[in-house]
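S.K.: what follows is a predicted protein model with its sequence.
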Amino acid sequence: MMESSEEDDDFPSIESITPQSKIDSVHQSHTEKGIRKLCCELLDLKDAVENLCGNRRTKYLAFLRMSEEVVEMEHELVELRKHISSQGIIVQDLMTGVCRELEEWNQENADTNDPPLDPKVDDVQEEMDDPKKKFLEKIDVLLAEHKVEEALEALEAEERNFSGDSSTESSSYKSSFLERKAMLEDQLTEIAELPAVSANELKKALSGLIKLGKGPSAQLLLLKSRGSRLQKNIEVFLPSCSVCPKTFPAALSRLVFSMISLTTRESGLIFGDNPVYTNRVVQWAEWEIEFFVRLVKENAPPSETISALRAASICVQDSLNYCLLLESQGLKLSKLLLVLLRPYLEEVLELNFRRARKAVFDSMEVDENLPLSPHFVSAVSAFATSSNSVLVDSGMKFLYIISDILEQLMPLVVSHFGGNVLPRISQLFDKYMDALIRALPGPSDDDSLTELKETIPFRAETDSEQLAILGIAFTIMDELLPSMVVKIWSPKNENQEPGNENIVPNASTTTELKDWRRQLQYSFDKLRDHFCRQYVLSFIYSREGKTRLNAQIYLGGDGEDSQWDTLPSLPFQALFAKLQQLATVAGDVLLGKEKLQKILLARLTETVLMWLSNEQDFWGVFEDKSTPLQPLGLQQLILDMHFTVEIA
C-alpha cells in the first residue's frame, strides 16, 4: 500500500490533466483581450498626440499675436514718452506764466513807500533770462526726442558763447547747462551700447562723446562694442567646430583677426594716432589673441590625433599671416602669438610622435592602399622576397607614418618649429633601427632594446635577408626620409623675402638639416655595426665556442726545417672567401647600392682588425716565453695583417 501511494504521488491520475483544447482556448482569450487593450491604448495615445499638436498650433498663433502686440506697445511707449515730454514743457510754461503774474500782482499791491524798481533793469534781466530758459527748454525737447546731433550742435554753439560771469544767475545757468550735457552724454553712451547698433550710428555716437570731451570713454565703448560683436560671432561659429576639426582654426582666426583689423582701423579714423589710444587698442588686441588661443585649445581634437596636428598647423599658418597683415596698421603681434601657441604645438607634436612610435611597432601589417608615393613603394619593394615581406611592410609603414605627419605641417610651422620636428623624426628612426637590430641574429649590447624583443615577428637568418634589412634601412636613411623632409622644408626657402621675420634664413635651415642627417647616419651606423660584429664573430667563433683565429698557428716549426709560405694562413684565406661570398650576395640584394656595399665590406674588415687589436687571448700567446715566436711565424703574422689591411 505504501508503494502504491508513492506511485500515485509521482504519477497523478489522468483525470487531473488539463485538455489541450482548454489550454488553447484560455491562451486565445488572453491574447485577444491583450490585443484589444493595446488597440485602445494606441487610440488614446493618438488622440493625445492630436490634442497636443492642436495645442501647439494654438499656442504658436497666440505667441505671434503677443509679439505683434509687444511691437505695437513699444511704439505706443515711444509716443507716450514724447507726449509726456511735451506736457512737461507745457506745465513748465504754465508755471513760468503763473509766477510772472504773481510777481506783477505783488508789485501792484506793494507798499507805496518802497522805492520802485527800475523798469530798465527789470527788462534787461527778463531779456537775459528768457533766452537762457528757452535754450534749456529747447535742449530738453531735443533730448526727449532723442535728437542727439541737434542737441550736440546747440550745446557746442552755446558753450562757445558762454560768458565767464560768476554771478549767482550765471552759476545756476551753468549748472543746468552741465546737467543737460551729462544727459546728452548718457544718451550717446546708450546708443553706443546698443547690441544692434550700426557702424554709422556708433561712429556718430563716439564722435559726439569726443566733442563732449569724453575721448577715453568713447574708445572703451568702441572696444567693448567690437569685443561683444566678436563674441557673438564666435558663439555662432563654435558649434560647427566638430564638423571640420582640422580647418576650424582657419575660420576662427579669420573672425578674430578681421575684427582686430577693423577695430584698429576705426580707432585710427575716430581717435587719430594718439599713443594713448593706440596702446589701448594694442592691449585689447592682445587680450583677444589670448582668448583666441584658448578657444583653439578647448575646441581642437585630442592632441595625439593627426587632426589635432593639422588644426594646430593651420592655426599657426593663418594666424601668423594675419599678424603680418596687421603690421601695416602698426600692430606687431607675431611674437605674442608664437609665445602663446608654442606650448600647445609642442604638446601636439610630442603626442603625435608618441602615437607614431606605437603605430610603427604595434603591427607590421600594411594596408595595400596606403597613399605612399610610387617612388617610395618601388624603392622599398626592391628588397622584397617571399621570406621577408613583413620586413618590407614595416619599412613602408614607417615611411607612411612619417609622411602623414610631415604633410600636416604648413610652411610657417616648419619655419618656426622645424627645429622641434627634425629631432623627433631622428628619434623615431633610431627606435626603428633598434627594432631592426632585434631582427638580426646575435645578442645586442644595448640592454634597453630588450623591450623591443617581440617588436618585429621576423628573424633574418640568411645573408640575403640580413643584407635586405641593411638595404631597406640605408634607403630610408639616405634617400627617402631626406626626400620627404626637403619637400616640406624647401618652399620656405623659395619664398624667402628680405626682412621677413616669419622665414628662417637659409644658413640656419641648412645647419638644422645637416645635424639631422648626421643623427640619422648615427642611428644607421648602430644597425650596420651590429651586423658587422655578429657576422665577424660568427666566423671567428665556432658553435663550440672555439676561435678560428688562434695565434698558435704562428708558433709552429723550429725555424730551420720549416719553409715560409708566401700565402696568408688558412683562417685568413677562409675569411677572405667568406667576404667574397658576402660581396657576391650583396651585389644581388643591394643592386644599385654600390656605396653601401663598399661601406659594408670595409666595415667588416675593420671589425676584424678591431677584434684582433682588442683580443688579449690572441696576443697573450706571444708573451709566453716558453714558446717564443719564430721568424717564420712572425713573417706569417705580418703577411696576414697586411692581407687583412689590403682586404679593407
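M.R.: Received it, and whenever you're ready, just let me know what you need.

S.K.: all contacts plus neighbour counts: C-alpha atoms, from now on.
M.R.: Fine.

S.K.: hang on, isn't Gln534 packed against Ser444?
M.R.: No: contact criterion CA atoms under 8 Å: Gln534 and Ser444 do not qualify, at 9.2 Å.

S.K.: if you count surrounding residues, which of these two has more?
M.R.: The neighbour comparison of Gln534 against Ser444 (other CA atoms under 10 Å) goes to Gln534, with 18 against 15.

S.K.: who's in contact with the more buried one?
M.R.: Pro441, Gly442, Pro443 (CA atoms under 8 Å, 6 or more residues apart in numbering).

S.K.: any idea how far the last one is from Ser538?
M.R.: Shown here: Pro443 relative to Ser538, a distance of 11 Å by CA to CA, to the nearest Å.

S.K.: quick revisit: which of the contacts of Gln534 are buried?
M.R.: Pro441 (16 or more other CA atoms under 10 Å).

S.K.: could you dump the contacts of Gln534 to JSON lines with secondary structure and distance to Gln581?
M.R.: Below are the contacts of Gln534 laid out as JSON lines (DSSP: H, G, I helix; E, B strand; the rest coil; distance: CA to CA, whole Å):
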{"residue": "Pro441", "secondary structure": "coil", "distance to Gln581": "19"}
{"residue": "Gly442", "secondary structure": "coil", "distance to Gln581": "20"}
{"residue": "Pro443", "secondary structure": "coil", "distance to Gln581": "24"}
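
S.K.: the structure to be compared is supplied as follows:
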Amino acid sequence: MSFRNTPNYESPDDGSRRRELLLFEEEDFSPTSYVLDRLRPTEKEKETPWKAVVYRNFCACVGERKVNCSAANTKNDLKVMIAELKKLQRKSAKEMIKSMLSHYDVFIQASREVTGLEVDILKLRTLLRSRADVVLSLATMEWPVLDSKHSDISSDIHMGEGSITSKFDDKAKTFPDAFDVLLEERRIDLALSALEEGEDMIDKGYDSTNVEDNLNPVKSISAAVLHVALSERRIRLVNYLSDVCRQVSVRGVELRSAISALIRLGEGNRAHTLLLLAHRGRLEHKIHGLRPSGTSYGGAFTAALSQMTFSAISQAERDSLTVFGAIPAYASELVVWARGVTEIYAHQIKQHVLSSAAAAGGLRAAAECVQIAFGHCSLLEAQGLSICPLLAKVFRSSIEQALEANLKRIEESVTAMVSADDWMLTFHPQTPLFDSQLGRTRSVKRNLNRESVKLSCSAHRFNCMAQDFMAGVSPLVSMQLAGVALEGLAVRFNNYVDMLIKAVPDFSEVKREQTARTVVEQLGLLSNATALANELLPRSALKLLPGIEKSCEGILEKAQVKEADIESTFIPELKDWRQNLRKAVKRLQFHICKYHVKLLLYSADRNELQINPATYLILDVEETKTSLQPDCMPSLVFQLLFARLNSISEAAEVAFIDRGVVTPLLARLLEVFVIYMDEDKFWSTIEDCPSRIGPTGLKQFVLNMQFIIQMASSSGWGSRSLHSLLTGLTSRAVHAFAATGADPERLAVQVQV
C-alpha cells in the first residue's frame, strides 16, 4: 500500500505540515478521493498482489462514480454508521443481560458469602473489643491500699468469707447453671431472656471498676468469666435450634419460633438458610413417598408432584416474608433456592413421565404434563417468582424428542398408506357430511365446508395425524416450539411429496407399486399435495397461535375472503413456511408435466424426438421439390399437445377435480413443453446448420407459437413466463432467418407476439 503523498509528521518543517493540513479544510475536500489517491498503487507496487486487491476492494465498496461525493452523501453515510452503532449497542446490551442472567446464581452465592464474611468480621471485632476491654480494665485497675484503719475490716472479711464476694459475683456464678436448667427444659423463650439479662450484666460489669460505687474491684473479672460461659451456652443454644429446624416433623409455628429465636441470637443469615433447608427437607421426604404407579402415572403424578413442590415454594416465600421481611439479600437467596427446588421437580417429571412419553411419541401426554406444571408454576408469578423459563429449559429436550418421535410415526404411517393407495379421491369417512342433524348451526356448516375436501386415503391419514400433532403442540407454544413443530411438519410433507413423485410414471424399466397410470390418478396426486399445502396444513398451523384462528373465522363469516389472505394478513411469520409447502407442490407438478411432455415429444420407441430442427428445415426442401404450399395448420405435435390438454381438462371435470388444481397444471405443462424448444441443442442446428431455416419453416414456426398463444389465452392457461418464452423463441427464429440474408418483413410474418 502506497502512502507516498502522506505528509511527513515527523519532519521538523512546520510550514509544510500546515500546508498539508490545509487540504482537509477546503470546501471541495472529498474523503473518498483522498483515500483512493493514497491507496492507488504505483507501477512497481502493482506487482504486489495484495496491494492491488486492497485497492480494487475499496473501489468496489465505494464505487469510482462516488469519488466526488457530496456533503449529502457524507451525511447519509453518517446516518448509516450511527444506525449500525446503535444496533451494535443494542446487541451488546442483550449479550450483557444474557451473560448476567446466566451467572445470576454464582453472583447470588458470592453475595451471600460476602455478607456472611462481613457478619463474621463484625462478630470477631466485637469479641476482640470485649477481650481488649477486659485486659485494659485489669491493667489499669487501682487496687486500694489498706491502712491500719481498715485492717480490722479486712481481717474480718478474710476471716468471715475467705474471699471478696458480692451480690454480682454470686449471681454471676449461679447464672450459667440457671441457664443450663432452662435449656434442658426446652424453655427457649426464658433462656433467650436470661441470655439477654446475662449480656446486660456483663456490660455493667465491664463498666464498673470503681470502689467508691460500692462495687467490688474484681467485678470485671467476674464479668469476663460470665462472658466466656455465656458464649459457650450461646453456641449450644444455636446448635440446638439448628437441629430443631432440620427435623422433618417440625413445621409451622414451631419452625417459625425456632427461626425467630435464631434471629434474636444474631444468626439471621443462618436462620434464613435453615428455614429454606427445612422446607426442602420436608419436600424431599414427601417426594420420596410419592412413587409413580399405574394409578398415579402421567398427569396424576405430575399434578401431585406439582402441588407438593410449588406449595412448598409458596410457603417458604410466605415464611421468609413473615419472619425476615422484604430484605433483598434474603429475597435473592430465596430465588436461588426456588430454582434449585424447581430443578429437582423438573428432573423428577422428566425421569418418570416425559422420558417414557417422548420415547413412545406420546405428545399429548407430554403436553398435558407440561401444561399442568406451567399452570402450577404460573401461580407463583403473582408472588414475584418467575420459574417458567427454567422449567421450559429443562423440559425442552424431552419435548423435542416427543415431537420427533411423533413426526417419525406420522411418516411411517403415511408411508404404509402410500404403498396401498389407489389415488382415488374420496371424502373422509369420519366427516359428518351427510348428517342432516349436525348441519343446522353456522359453526357446524363452516366445519363441514372445511372438512369436505376430497383426498386419497394416504392424504387423509397425513391430514388427520397432522391435525392431531398440531393440537398436541398448541399447549406448548409458551416453550417457543412452534417453529420446531412447523419445520418438522414441513419436512414430513416434503417426504410425502417425494412419495407422490415416485408414483408418477416414468420411462425407466424399474417396476413400481401403486403407480398413478391414468390421468385421473395423476390429478389425484396433485390434488392431495395442493389441498394439504394450501388449505389443510396452514389451517392446522393456526392452532399454534392462540386467538388468531377465532379472529380469522369471524372475518370469514362477515366477508367472502379467502383463508389464505386472512392467514397472510394475520400471520406474516407463516409466509415462509407456506412458500416451502408450495415449492414441494410445484416439484410434483413439474414431474407430472414432464411425464406428459415426454409422451408427446418422444416416439413410441422413446429414442427420437417428435419435435426437432428438421421439422422446420425440411419444409423448404419439400416445398422446392413438390412446389406445393404447405397446409396452414400447426405441426402434428402441437395438435397432439392441444388434444392432451383438453383430455386432462375433461378428465378433471368428470372426476370433479378443483379447477384450482387443474389450471396451474395445464399452464405449467405448456411452459415445460416450450422449455424443451429452448434448448441450445435445438437452436444450434437451426442457427449453425448450412441449410438454415427458410421462409416456409419460419412461417410454420411462428404459426406454432401463435397457436400456443391462442390456446393458452382462450383457455386461461397463459402466464407471463409463457408469453416471455414464446416471444423469445419467435425473435430467435426471425434472427436466424435474417442471418441467411433474407428480409423477414417481406414474408409478412407477424413477428410481434
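M.R.: Now that the structure is in, tell me what you want to look at. This is a predicted model, so every value here is computed, not measured.

S.K.: TM-score for the pair, please.
M.R.: Superposed pair, TM-score by TM-score structural alignment, normalised by the length of the first structure: 0.70. Supporting alignment: 508 aligned residues with a CA RMSD of 3.6 Å.

S.K.: which one of the contacts of Gln534 of the first structure is nearest to Val49 of the first structure?
M.R.: Closest approach to Val49 of the first structure among those (CA to CA): Pro441, at 76.7 Å.

S.K.: what lines up with that closest one in the second structure?
M.R.: Aligned counterpart of Pro441 of the first structure in the second structure: Pro505 (TM-score structural alignment).

S.K.: show me the contacts for its match.
M.R.: Counting by CA under 8 Å, 6+ apart, Pro505 of the second structure makes contact with Thr515, Ala516, Arg517, Tyr595.

S.K.: count the neighbours of the third one for me.
M.R.: Pointing back at Arg517 of the second structure there. 12.

S.K.: ok, it touching Val504?
M.R.: Yes: counting by CA under 8 Å, Val504 is a contact partner of Arg517 of the second structure at 7.4 Å.

S.K.: can you tell me how far the match of Pro441 of the first structure sits from Val248 of the second structure?
M.R.: 74 Å.

S.K.: closest one of the contacts of Pro505 of the second structure to Leu22 of the second structure?
M.R.: For these, the nearest to Leu22 of the second structure is Tyr595 (75.2 Å; CA to CA).

S.K.: what's the match for that closest one in the first structure?
M.R.: By TM-score structural alignment, Tyr595 of the second structure lines up with Gln534.

S.K.: did I read that right, its match in a strand?
M.R.: No: looking at Gln534 of the first structure with DSSP: H, G, I helix; E, B strand; the rest coil, it is helix, so not inside a strand.

S.K.: re earlier: which of the contacts of Pro505 of the second structure are conserved in the first structure?
M.R.: Of these, the ones still in contact in the first structure (both residues aligned by TM-score structural alignment, their matches' CA atoms under 8 Å) are Thr515, Ala516, Arg517, Tyr595.

S.K.: give me the aligned partner of the second one over in the first structure.
M.R.: Aligned counterpart of Ala516 of the second structure in the first structure: Ala460 (TM-score structural alignment).

S.K.: neighbours of its match, how many?
M.R.: Other residues close to Ala460 of the first structure by other CA under 10 Å number 20.

S.K.: same deal with Ser242 of the first structure?
M.R.: 12.

S.K.: the stretch 351-500 of the first structure: helices as residue ranges?
M.R.: Taking DSSP state H, counting those that start in this stretch, the helices of the stretch 351-500 of the first structure run over residues 374-381, 389-406, 411-439, 463-475, 481-494.

S.K.: out of the ones you listed, which gets nearest to Tyr344 of the first structure?
M.R.: It is, among these and with distance given as CA to CA, helix 411-439, at 11.7 Å.

S.K.: packing partners of that closest one?
M.R.: helix 306-326, helix 334-362, helix 481-494, helix 506-540 (3 or more CA pairs under 8 Å, 6 or more residues apart in numbering; DSSP states H and E).

S.K.: what span of the second structure is the next helix or strand after the longest one aligned with?
M.R.: Helices and strands here follow DSSP states H and E; after helix 506-540 of the first structure, the next one along the chain is helix 570-589. With TM-score structural alignment applied, helix 570-589 of the first structure matches the range 636-655 in the second structure.

S.K.: likewise for stretch 84-103 of the first structure?
M.R.: Going by TM-score structural alignment: stretch 84-103 of the first structure matches no residues.

S.K.: and stretch 197-214 of the first structure, by the same measure?
M.R.: Counting by TM-score structural alignment, stretch 197-214 of the first structure falls onto residues 250-267 of the second structure.

S.K.: quick one: residues in contact with the matching stretch.
M.R.: 188-189, 192, 234, 238, 241, 244-245, 268, 270-272, 274-275, 319, 323.

S.K.: contacts only, for Val519 of the second structure.
M.R.: Counted by CA under 8 Å, 6+ apart, Val519 of the second structure has contacts Ile648, Ala651.

S.K.: need the contact list for the residue nearest the centre of the second structure.
M.R.: For the second structure, Gln480 is the residue whose C-alpha lies nearest the centre (CA atoms, centre = their mean; 5.2 Å). Neighbour list for Gln480 of the second structure: empty [criterion: CA under 8 Å, 6+ apart].

S.K.: show me what it lines up with in the first structure.
M.R.: Checking TM-score structural alignment: Gln480 of the second structure goes with His416.

S.K.: got the buried residues for stretch 289-296 of the second structure?
M.R.: With the criterion 16+ other CA under 10 Å, stretch 289-296 of the second structure contains no buried residue.

S.K.: what's it in contact with?
M.R.: Phe301, Leu305, His352.

S.K.: host element of the first one?
M.R.: What it means is Phe301 of the second structure. Counting by DSSP H and E, Phe301 of the second structure is found in helix 299-324.

S.K.: distance from the following helix or strand past that helix to the first structure after superposition?
M.R.: Proceeding N to C from helix 299-324 of the second structure, the next assigned helix or strand is helix 328-349, under DSSP H and E. Helix 328-349 of the second structure: mean distance to aligned residues in the first structure after superposition is 1.8 Å, counting by mean CA distance after the TM-score superposition for the first structure.

S.K.: in the first structure, what residues pair with helix 328-349 of the second structure?
M.R.: So helix 328-349 of the second structure sits over residues 275-296 in the first structure, by TM-score structural alignment.

S.K.: could you see which of the contacts of Gln534 of the first structure carry over to the second structure?
M.R.: Where the second structure agrees (both residues aligned by TM-score structural alignment, their matches' CA under 8 Å), the contacts of Gln534 of the first structure reduce to Pro441, Gly442.
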